[in-house]
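Participant: For reference, the sequence and a predicted model appear below.
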Amino acid sequence: MAMETMALPKTFNPQEIEEPIYQWWEQRGFFTPRIDPARRPFVISMPPPNVTGELHMGHAMFVTLEDLMIRYHRMKGEPTLWVPGTDHAGIATQVMVEREIAKEGLTRHQLGRERFLERVWAWKEKYGGTITRQLRRLGASCDWTRERFTMDPVYSRAVREAFVRLYERGLIYRGEYLINWCPRCETALSDLEVEREEEEEGLLYYVRYPLIGEGWEGPTAPWGSGRWAEGARDFITVATTRPETLLGDTAVAVHPEDARYAQQVGRTAVLPALGRRIPILADPAVDRDFGTGAVKVTPGHDPTDYEIGERHGLPRVNVMNPDATINENGGPYAGMDRFRAREAIVADLQKEGLLEKIEPHRYAPGRCQRCGTIVEPMLSLQWFVNVKPLAEEAIRAVKEGRIRILPERFERDYFRWLEHIRPWCISRQLWWGHRIPAWYCDDCGHITVAREDPTACARCGSARIHQDEDVLDTWFSSALWPFATLGWPDDTEDLRYFYPTTVMETGYDILFFWVARMVMMGLAMTGEVPFRIVYLHGLVRDEKGEKMSKTKGNVIDPLVVIRDYGADALRFTLATGSTPGNDMRLSLQRVEGNRNFANKLWNAARFILGALSGPLRRPSWDDPTLTLPDRWILSRYHRTVAAVTQALDAFDFGEAGRRIYEFTWGEFCDWYIEIAKEPLYRGSEDDAARTRGILVYVLDGILRLLHPFMPFITEALWGYLKRAGAVDDAEALIVAAWPISGPVDERAEAEMQALIETVRTIRNAREAHRVPSERRIPAWIAAKEALPVLEGHRHLLATLARVDPDRLVLAAEFPEPPPEAVIYPAGSIQIYLPVAGLVDRAAERARLERELEDLEARIAKTEALLASEFSVRAPAAVVEKERRKLEELKARREQLRAEWERLRE
């Protein structure tokens, strides 16, 4: 790498190293695996971002977690494949291109299908690489030689093959059903393409429907005359948020157990405006607490009403055109825009005395994800997949353990959705996408579905055929992603070796819309599950826990974060701040803290590289010259390797990262490097050689452990170690071996911990009382069972704690506390520091009072946590950790109270 030709810079600058390192990785082919029939591969199919998209925090999250897994398994020596690619994103891309041509005063219809698609392909060529370049900035080590696009010729053939196979099985059909319709884009939408957010400005309209009977048999005057319901004596009032859809009502429904309407079930109401006679029926789907408890039933414009209509055999009336204007079924409102029709209908209802009242109402209308238009549920002739048989297979795969979902709690949601699944509308009224492979005969009306474009009708042989104008739902093509990217339907070497894939990592919000469909299609097309593990991450929210949106102005741009703090800091923050299936709050303060961690690592490496001027002896556990700090750091390092490996194997990435952080900063940098200065600079040559070897051994291991999280800085520093001749087992860290845990020494850890706690306590006391660093103070230490350790390391203790060695008194116990001294407990060890010249009694009491106040708050918070559902729902080990923390806090509180009393006396 270019950076290896120069000395390690004094300060860490991620902008200088990240892109050169990535280019070097890619040029050297480190991302491309070798097929090894003797080894099981580790495979991830990247969730394909939109081809015209730009990097956002959702991308940053999945890239971080997937790249972490890929790098870990690559270092374990497994053939590791991460398949990258992009999705053509039918609606999103078409909307963007339509906006572009609108600037020229054109519409797609003016251009025509062929010329419009030429413009879309040109757009794709110009902007399609933006997202993949940005994924590289995050360090995504995917195999770009296998990059796929969902509109590639090979992939398109797979899409057609899947469609034809399902059609031949009778699972794809054409029919009329209720779908989500965007009047602006004029296409059907999947549920995922409909966004719902509660809005304040909704209204609830209470409308009176006259009832037949008691001398009134229907309207006797024209609608709008003010006398339409003249003579009607009995009414049923319904509440609705969409008065314009009453034009499509075919019933009024109440709950079967609602006593208020028991006498009205079976009667007939008259629909305002149109005079249509509609039944009053009972159905359990009615919410008795909504409005009046009586609801209008519009099977042609509401999903729940559609189901009610199916159960009761109601007619379905569509009252809207594709552009959301009222059609001929709307009577006097035909031709009006739906919202203009709403105003007119409400005005006429008031005129006729049929509008009881209007109330403010919070509601969440569905909006098109791409253009923001309110979506209209609408009956439409579309292509559907009968997914019920496929869903049953997908349920079985998870129940039998062939697929594991993490966190497991999402299995319930997965089952619930698949058990109640509806036919899947797969046609879209767009031009950009996979065109439906169905041809209609102009002579006999037969539909020919074929793998290759036909020249004649399959039934009558007529050449007068035309292809369906619609394209397939983007989710249909992306449901084939795990196997179509590997060459299916051909029997390729990649498909045989890399399929089924290992992990599907994605957001929990598309468990149903994408993951479940991949499972269904994988089983239907290949007979195999598409992946063995589903890992679901949560949403990335702002530091207040709110969803990021441009409207709120709280969007955090990952590219800006990378520019300011580096990709490593962002990645480490995302990986350690998230837990499976839970949303995370992203704070730039935390990113900055992890940038500081990178700086700490950089400075530690500079120190170690600067100390490599003499001989270096590789550490050996059997070396009799190993000191207590040596055995301690080696033991702690080996324990960290085991813990991190176990956490990564359990997909607990946050815990793995935290263990590396705590060991690197809290033990290696803060303690061992400080301790190592004595043997390096003032010890024998043998001591220095041994210490150099341990420093390099542990730093090398830290870089390997940290590489999946922070790939750039670790590769850079490892390159300098390699150049210095300190490591030589691989060409680069990215392909170096994962570290192996070694022996641990619990005695050395316990003894060193006693020494560390003693030093830390004295340091904290000095800092609290602002004792100058150069001043050596006296100390009396009642060490109890730790006396041999502290006595044996008297010089180290005095050096680290800045204690005067001539006035350091060590004993097991002191019958009487030294006069004019303040006690500072360090576990079971009691440290006495002189009051004179060190402690202001009043200030010390005030400090103790503040610390006691803080402790009381922490104790109360922990007690409240343990009294909540946390103690039942959290893992037992986590709950036990909180209980131990509470005991420690209470013990500390008693120590402080005793010290406060002593100072008062």
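Facilitator: Nice, I can see it. Residues are numbered from 1 along each chain as shown.

Participant: contacts, neighbours, all on C-alpha from now
Facilitator: Will do.

Participant: Do a quick rundown of the strands in the stretch 551-700 of the chain.
Facilitator: All strands of the stretch 551-700 of the chain, identified by DSSP state E, counting those that start in this stretch, fall at 584-585.

Participant: Where is the longest helix in this structure?
Facilitator: Longest helix in the chain, counting residues (DSSP state H): helix 876-904.

Participant: and it, which residues are buried?
Facilitator: Of the residues in helix 876-904, 879, 882-883, 886, 889, 892-893, 896, 899-900, 903 count as buried by neighbour count, 16 or more other Cα atoms under 10 Å.

Participant: Stretch 853-862 too?
Facilitator: Within stretch 853-862, the residues that qualify as buried are 855, 858-859, 862, counting by 16+ other Cα under 10 Å.

Participant: One more: stretch 607-624?
Facilitator: For stretch 607-624, a neighbour-count test (16+ other Cα under 10 Å) marks 608-609, 611-612, 616-617, 619 as buried.

Participant: ok, now stretch 450-469?
Facilitator: 450-451, 454, 456-458, 465-467, 469.

Participant: what does that stretch rub up against?
Facilitator: 160-161, 164, 429, 431, 435-444, 446-448 (Cα atoms under 8 Å, 6 or more residues apart in numbering).

Participant: ok, now with 6 Å
Facilitator: 438-442, 448 (Cα atoms under 6 Å, 6 or more residues apart in numbering).

Participant: now do stretch 362-374
Facilitator: Under the criterion Cα under 6 Å, 6+ apart, residues 92, 193-200, 202, 375 lie in contact with stretch 362-374.

Participant: hmm, back to that, closest to Ile395 out of the buried residues of stretch 607-624?
Facilitator: Ile395 has its nearest neighbour among the buried residues of stretch 607-624 in Pro619, at 53.0 Å by Cα to Cα.

Participant: Could you pull up the contacting residues of that closest one?
Facilitator: 693-694.

Participant: List the contacts of the closest residue in space to Asn582 that isn't next to it in sequence.
Facilitator: Spatial nearest neighbour of Asn582, excluding adjacent residues (Cα to Cα, 6 or more residues apart in numbering): Gly538 at 4.6 Å. Taking Cα under 6 Å, 6+ apart, we find Gly538 in contact with 507, 581-583.

Participant: put this beside the first:
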Amino acid sequence: MRFYFLSKNMKQELEKAYEPQKYEDDIYATWEESGFFNPDNLKAKGKPFVISMPPPNATGILHLGHASALAYEDLMIRYHRLKGRKALWVPGTDHAAIATQTKVEKILAKEGSSREELGREKFLARVRDYVAGSQDTIRNQTRKMGSSCDWSRERYTFDKGLSQAVSEAFVRMYNDGLIERDYRIVNWCPRCASTLADDEVEYEEQDAKLYYIKYGPFTIATTRPETKLADTGVAVHPSDKKYKKYIGQTLDIDLAGHNIKVKVFSDKAVDPKFGSGAVGVTPAHSAVDFEFAQKNGLEIIKLIGEDGKLLSSGGKYKGMDTLSARKVFVKDLEAADQIVKVEDYKNNLSICYRCDTPIEPLTSEQWFVRVNKKIPGRNKTLKQLATQTVKSGEIKILPDRFAKTYYHWMDNLHDWCISRQIWWGHRIPVWYKKSDTDIKLTLFRHTQSEANALKVGAGHKDYKLTEKGVEQAKKIAGEINPDDFDIIFSSDLSRAKQTAEILFPGKKIISDKRLREVDFGDMTDKSSLMINKYRAKGFPNGETYQDVRDRVQLFLDDISSKYKNKKIAVVSHSGVWKVFEIIFNGADFTEEFLSTHAALGAKEYDLDKKSEEIYVGHDKPKGKGWIQDEDTLDTWFSSALWTFSTLGWPIKNKIGFNKSLVEKVKNGEKTITHRLSEKELSVGETCIVENTQTKKSFGFIRITEVKKIKMKDLDLSEPGQGEYKSIEEFRKRIAKYYPDMDVTINSDLWVYRYIYSKKSDLDTFHPTTVMETGYDIIFFWVARMILMTEYLLDQKPFETVYLHGMIRDKAGKKMSKSLGNGIDPIEMSQKFGTDALRLSLIIGSAPGSDLKLYEEKIAGYRNFVNKLWNISRFIFSSVDKPKSIKTEPKAKTLADKWILSEFNNLAKEVDVDLAEFRFSAAGEKLYDFTWNKLADWYLEISKIEKNKDQILLYILERLLILWHPFTPFVTELLWQQFDTKEMLMVKSWPKTGKVDKKSLENFSDLQKLVIKIRNLKAENKIPPKDLPNCYLESKIFSKEDLAVVAQLSRVTLVDSLPKAKSFTIGKTKGKINLVKELSDKERSDLEKYIKATEAKLNNKNFTDNAPPQVVADTKKRLTEAKNKLK
């Protein structure tokens, strides 16, 4: 290992005060140049400790929240590095799609331009330039905080490798049916002109109006009367008797001249106590109403466009924004006498988390991650995977109260809308092509099976046809001409295959599992009556009809690209017929429709109606006419891959040729000599040796050190077994086990191949150890990381989630630009030093709790850092050449035993606290030991007892190590005063010695004794510099100990003191003279006062004529003066 030193000007006599501005930049540069931020350069052999830095948005500068995260994370990394673990902290930045695009659009607006005016490519180039500048700022600010992250592994969510990871994740999820494009209700921000995920919507309580409107035979209550223009249903509770007669009817409703048709239906979700108990249903603009429409087959009429204005479906209100339309429509309703009443109402307004614009729920075709669909081959949904990982204890959330919040969010998680209508982001890896396909599909349902005869659901269970079923199939066969069909497909289940063989005798029949009946799961072999209850919601441990739709759609996509202009017959099941009706004829997933059964006979469909081919992949498909999807992916999609995409996923164990290795063969000795360059080979690399003349491989050499390797050292067990029969076999096996191995080098009769068999970063460092982040993004980010990592890697992304709180001002208010109460962390760092800022962010904090921060607090910790500096300065000044003390010095006095025991106790407790994430507790204990125990007590005693150099150096050396994770700059600088060639950041955590409990108890009594005497002096107004007589008698303290007490408490020890104030501390008794000694002047003044007062009292004229109280007070003062004189 190479050792690095701080520059010479740092190893000099310490100045009276620590000035961080002079040193911090140089110290950080030295750390970075050392290479020790990279765990590959450490001696550490312990288990890796890994943190993926939450990537700040590449939109500007770091704020206090980032500074807080950096302080915590660096503390953990430095602590575990000192503990001998391979500590890796991966830094990076996030492209922050909407946030970054919005920033650049604002810049363009100031320039009088827009992204539309620039065009997509020029706009993206402008964004890239902006991001590059921001990234430089963020890197510098991150360095300023002392962050010991591995810059050689820095990542950006738009890096080539990470972009490939995003595409890979999308493709895999699409192929598994976990991503689909669908027409659904979404959260739409008119200002951002993009969709938002559910958890990107914030809520703001507002004063609103609740309008009661005459609505045919009903009165409905709504806060958004304008949306009633697109109602297609009325929902009532099934137990509401007053509306029972209307259920099932379709009514014509006149709303101030605007006519709508609504279907009345019942649903238990309706609250009969809200309003009149009847609810107008607007499927296109309410998530709840959209679900009502899906279940009840309601028409979906889009009323509000992406610009927030009403469409032509709004009639005369077309072109108005929603608020304007509301005002006009309400006036029209009032004129038509259809407003029953208006009430004041509090409701939560949905707003965009980025720009605070009110959200419009509207229908749109978007891409979704299906969190409730079972993953093929795993029988669990994404939601179940992410929940189980935390519930099982594989991932611990700190503080644990947030686990409940996590479960609540997971329980209510809906499909995640991942497409965004913006330009800056990962473009969706989907291409479309107008299809010239003209495929004629004819669907045949299998004839009667044994299950049909029994009137039970077969699902995936393999039943055969009955005799009646065979006859039915023969009858259909007589009605068709098999030669009319080019291709015949069939479900792989027997009842469908038998039917196909009868319909198309002698024809090739292609079996396809995707054409199977819906899997009834636990309802297999149950009656239709029982099965019908589950048709709309899905079968327990089986499938939903959406699952069937997905696999049938994949089938249709396949045949549309392979069998253009063909006539295709499909023999399948009733469930597949239902899905065909949904896909081709717009049928809905209602219980009523799903409970129907397909009739026998041919049903024709034209695949040309689906006039668009879709390709999902990493790169544009070959051929003309392919156009990529214009939309980009939600930022959180790429961020969800952060812990593993930054470590190389999906590329694992990449093998390459090591050009830095020079080899030479000495045929006579049959050896290979290695001469290594500066970058040495890693242990575990492999050299393959073969003879080109005999076509035989001699095997593998596993490199363990730089030496001559003899042929007897060859390992013939990997990757094949034994020697190879031919060079061809050798090459095949190498290609199999090391497909990425690079070139071959020939030298005379020998061939060498050098390959990396070293584990990849992904193997070594994943799962990561800790995810430290703010509690406010547990839903945005943490949950999605768990979900995606479990799915893609079948691993947890991290072991522990440590959540920090928000930073607030002195009054507890949230910091913001508008309030003007924000604090710039870099400005504070420059003013008070980074170490002081870090301490102010850590000490006094608790996981998941908000922290108050203000300039006076940071200044206070600046004072403490200076205190540590002065303690060190005092200790270093007492010796010529401060040397490292290897072993604990021998304690000669009670104070020695006490301070060594206190330090050993401290080191153990801080170790445990840091390991268990009690960072504030560890900092508080270090603070107390440093200022109170070491500085206020032991250093003062060292001035009395002398010869404490060894103990002071021993403690200081180790104390700097303990403080290093908290205050890296000042400790590294002070460390350089020792006669050492190593940097503090790569030292080992100190081993602790024994704790002498008896000495701790005795010294505690000594402290109490000193404090008692000091308090007695203060209470009696004896100046601290005065040394009153004191007598001490102790069963535990030696004369030397009592001498220390005397000097610390500023008293003069005497052998006896008959008349004095008595006190007892433990097993020590004492007396102290609390009468203040008079100076000559004070004595002279008292004597004069006494003489004058006595003369006054002897004067009969005074005693006879003065008021009695005055005479009494004069006598009292005389007595007090005489007592003082004694």
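Facilitator: The structure has been received and is ready for your questions. For clarity, every value in this text was computed on a predicted model and none was experimentally measured.

Participant: TM-score of the superposition?
Facilitator: Superposed pair, TM-score by TM-score structural alignment, normalised by the length of the first structure: 0.81. Supporting alignment: 779 aligned residues with a Cα RMSD of 2.9 Å.

Participant: got a winner among the contacts of Gly538 of the first structure for most neighbours?
Facilitator: For these, the largest neighbour count, defined by other Cα atoms under 10 Å, is 23 neighbours, found at Gly507.

Participant: and the aligned partner of that one in the second structure, how far is that from Pro847 of the second structure?
Facilitator: Following TM-score structural alignment, the counterpart assigned to Gly507 of the first structure within the second structure is Gly774. Plainly put, Gly774 of the second structure is 9 Å away from Pro847 of the second structure if you go by Cα to Cα, to the nearest Å.

Participant: joint contacts of those two?
Facilitator: 803-804.

Participant: Val385 of the first structure and Ile426 touch, don't they?
Facilitator: No: using Cα atoms under 6 Å, Val385 of the first structure is not in contact with Ile426; the gap is 7.0 Å.

Participant: Specify, as a residue range, where stretch 422-430 of the second structure falls in the first structure.
Facilitator: The aligned range for stretch 422-430 of the second structure in the first structure is 430-438, by TM-score structural alignment.

Participant: List of residues touching the matching stretch?
Facilitator: With Cα under 6 Å, 6+ apart as the contact definition, stretch 430-438 of the first structure has outside contacts at 90, 448-449, 467-468, 470-472.

Participant: now do 8 Å
Facilitator: Applying Cα under 8 Å, 6+ apart, the set of residues contacting stretch 430-438 of the first structure from outside is 88-91, 93-94, 113, 117, 120, 151, 156, 159-160, 163-164, 187, 427, 447-451, 453, 467-474.

Participant: likewise stretch 1026-1042 of the second structure?
Facilitator: Looking at what lies outside stretch 1026-1042 of the second structure - Cα under 8 Å, 6+ apart - the contacts are 894, 1002, 1050-1057, 1067-1076.

Participant: List the buried residues in that stretch.
Facilitator: Buried, per 16+ other Cα under 10 Å, within stretch 1026-1042 of the second structure: 1027-1034, 1037, 1041-1042.

Participant: Now render those residues as CSV, adding distance to Leu641 of the second structure and secondary structure.
Facilitator: Shown next, in CSV, are these (distance: Cα to Cα, whole Å; DSSP: H, G, I helix; E, B strand; the rest coil):
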residue, distance to Leu641 of the second structure, secondary structure
Leu1027, 71, coil
Pro1028, 73, coil
Asn1029, 75, strand
Cys1030, 73, strand
Tyr1031, 73, strand
Leu1032, 71, strand
Glu1033, 71, strand
Ser1034, 68, strand
Phe1037, 65, coil
Asp1041, 64, helix
Leu1042, 66, helix
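
Participant: and which of those is nearest Leu64 of the second structure?
Facilitator: Asp1041 (49.2 Å).

Participant: Which position in the first structure pairs with that closest one?
Facilitator: Under the alignment (TM-score structural alignment), Asp1041 of the second structure pairs with His793 of the first structure.

Participant: How about the contacts made by Val782 of the second structure?
Facilitator: Val782 of the second structure touches Ala640, counting by Cα under 8 Å, 6+ apart.

Participant: ditto for the one 10 residues further on
Facilitator: Applying Cα under 8 Å, 6+ apart, one finds that Leu792 of the second structure lies in contact with Ala169.

Participant: Whatever residue of the first structure lines up with it and Met518 of the first structure, how far apart?
Facilitator: By TM-score structural alignment, Leu792 of the second structure lines up with Met525 in the first structure. Relative to Met518 of the first structure, Met525 of the first structure is positioned 10 Å away (Cα to Cα).

Participant: before we move on, what about Leu390 of the first structure?
Facilitator: Leu390 of the first structure is 11 Å from Met518 of the first structure, by Cα to Cα.

Participant: any idea whether Lys622 of the second structure is helix, strand or coil?
Facilitator: Secondary structure assignment for Lys622 of the second structure (DSSP: H, G, I helix; E, B strand; the rest coil): coil.

Participant: residue in the first structure matching it?
Facilitator: Using TM-score structural alignment, the partner of Lys622 of the second structure in the first structure is Thr455.

Participant: Same question for Glu105 of the second structure.
Facilitator: In the first structure, Glu105 of the second structure lines up with Glu98, judged by TM-score structural alignment.

Participant: Next, the contact list for its match, please.
Facilitator: By Cα under 8 Å, 6+ apart, Glu98 of the first structure lies in contact with 107-108.

Participant: Which of the helices or strands spans it?
Facilitator: According to DSSP states H and E, Glu98 of the first structure maps onto helix 90-102.

Participant: At the geometric centre of the second structure, which residue sits there?
Facilitator: In the second structure, the centroid-proximal residue (Cα atoms, centre = their mean) is Val782; its distance is 3.9 Å.

Participant: picking up where we left off before, where helices are concerned, which of the contacts of stretch 1026-1042 of the second structure count?
Facilitator: Going by DSSP H, the helices hold 894, 1002 from those.

Participant: Mind checking which of the contacts of stretch 1026-1042 of the second structure land in strands?
Facilitator: 1052-1053, 1068-1072 (DSSP state E).
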